[in-house]
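Peer 1: sharing a model that was predicted from the sequence below.
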Amino acid sequence: MPPTAPPRTAPRRPPRPAVLLAVVSLALALASAGCGTPPELRRPAPAPTATAGVSAGPTTPATATVPPVPVPPSPAVPSPTAGTDLVAAACREGPSGDRVITLLRGSADVLPRAVGVRVRTGPLCAGDWQYTVLQVTGHEELQVVTRGRPGALELVTAGTDVCTIEVRVAGPTGIRTLACDAVPGGVPGA
């Protein structure tokens, strides 16, 4: 028996544009069939209302519809008080630089009395907090964060890095920016 040649297959033709268009349209229709508002976000259908007419028999009492549960408002973002917390600026009614130095040499016991100290920056106020940079003879610059009125000034922190947890959490934005983001001894706002 002579060997038989493999059957010839017809050459493949590219799909016709009409068929290709139909396939793509069908795919898009199927893909978008699942789109729409999810059931949990859809508004409930209004309850059926009674229609006027003659009733054939006794009526059952209508079931009360449950009013929608009010959604609690989202927590409000605290607004700054007249913008005094956003930016630290030269203190108008705050302590003087000498008052900050007196605090550090007195009850805070941070600076010895014999060392020379000069105010380099500040005090700058934001809210009732203050930021001051001091030049201390023979030492690195000292950053100081205080709060309160000049007569009742309280030391929050002092050192070369004053970005403490208390400053980050409780300090006004203007003080946090200076204490945590600024270059020590740099010009504020520059």
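Peer 2: Ah, there it is.

Peer 1: alpha carbons only for contacts and neighbour counts from here, please
Peer 2: Noted.

Peer 1: was I right about Thr173 contacting Val87?
Peer 2: Yes. With the criterion set as CA atoms under 8 Å, Thr173 and Val87 qualify as a contacting pair; they are 6.8 Å apart.

Peer 1: so the residue most central in space within the chain, which of the three states?
Peer 2: The residue at the geometric middle of the chain, judged as the C-alpha nearest the mean C-alpha position with CA atoms, centre = their mean, is Val77 (9.3 Å). For Val77, the assignment made with DSSP: H, G, I helix; E, B strand; the rest coil gives coil.

Peer 1: list the contacts of the longest strand seen in the chain.
Peer 2: Of all the segments of type strand in the chain, defined by DSSP state E, the longest one is strand 117-126. Among residues not part of strand 117-126, those counted as contacts by CA atoms under 8 Å, 6 or more residues apart in numbering are 84-91, 94-97, 101, 130-137, 172-175, 185, 187.

Peer 1: included below, for side-by-side comparison, is a second structure:
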Amino acid sequence: MPPLTKLRVGMTAVVLSALAGCGVPPELAPPPGTQVPVPSATPPVSAPFPPGYTPRATGPTTTPSAVATPFPEFSSVSCNGKPTGDQVLALVKRETNISPSKPITQPVCAGTWHFTVLEVPNREPLQVLSKSEPTGLHLMAVGTDVCTVDVRRQAPTGILLAASC
């Protein structure tokens, strides 16, 4: 027998012996008489956006809403005046005994949360986290470090990044 033929016969034997061992191992085979479920032919439908992302409306909304459409949650973007720095300043003055003088940065938004830095005379800058809710603007955290455990658990990723949490 020529060497090339011996090689073909040998390779065929190896392939056939490998294929002979294929199949379900006995310990994983279903008991006799059991029907094995067959997967459906249609693939599962996946969401068009990653979890936690809420797209902004692209056109005017037809129904009025107490809360503006939330911003993306994975990055912070300018709030475009919803809320303004002066509204956050008024919120801090109303809810605390701190007297900031003016906004250093305008609010940035992620989801329904906002991050703003305010100037306080003769003090360090004040970080402010607020949130838009149907009842209005709510103060979530205020101080030189707003990265509390509750903030880390509840705030969207974009706000955590903006506040350096």
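Peer 2: In hand now; what should we look at? Everything numeric in this text was worked out from a predicted model, so none of it was measured.

Peer 1: about what we covered before: distance check, the residue nearest to the centre of the first structure against Thr173 of the first structure.
Peer 2: Counting by CA to CA, to the nearest Å, the separation of Val77 of the first structure from Thr173 of the first structure is 14 Å.

Peer 1: which stretches of the second structure form helices?
Peer 2: In order along the chain, the second structure carries the following helices (DSSP state H): 3-20, 85-95, 149-154, 157-162.

Peer 1: and the last one, which stretch of the first structure?
Peer 2: On the basis of TM-score structural alignment, helix 157-162 of the second structure is assigned to residues 173-178 in the first structure.

Peer 1: what residue in the second structure is paired with Leu111 of the first structure?
Peer 2: Structural correspondence for Leu111 of the first structure with respect to the second structure (TM-score structural alignment): Ile98.

Peer 1: check contacts around that match.
Peer 2: With contact set as CA under 8 Å, 6+ apart, Ile98 of the second structure has these partners: Val92.

Peer 1: then Leu91 of the second structure?
Peer 2: By CA under 8 Å, 6+ apart, the contact set of Leu91 of the second structure is Leu137, His138, Leu139.

Peer 1: and the gap between it and Thr54 of the second structure?
Peer 2: When distance is defined by CA to CA, Leu91 of the second structure is 26 Å away from Thr54 of the second structure.

Peer 1: for the first structure, longest helix please?
Peer 2: Taking DSSP H as the assignment, the helix of the first structure that covers the most residues is helix 17-33.

Peer 1: distance between it and the chain's centre?
Peer 2: On the basis of CA atoms, centre = their mean, to the nearest Å, helix 17-33 of the first structure is displaced by 44 Å from the centre of the chain it belongs to.

Peer 1: so what corresponds to Ala126 of the first structure in the second structure?
Peer 2: Under the alignment defined by TM-score structural alignment, Ala126 of the first structure corresponds to Ala110 in the second structure.

Peer 1: number of residues surrounding that match?
Peer 2: Each residue near Ala110 of the second structure was counted by other CA atoms under 10 Å, and the total is 27.

Peer 1: do the same with Val156 of the first structure
Peer 2: Using other CA under 10 Å, Val156 of the first structure has 19 other residues around it.

Peer 1: the one 3 residues further on too?
Peer 2: Residue neighbour count, defined by other CA under 10 Å, stands at 15 for Gly159 of the first structure.
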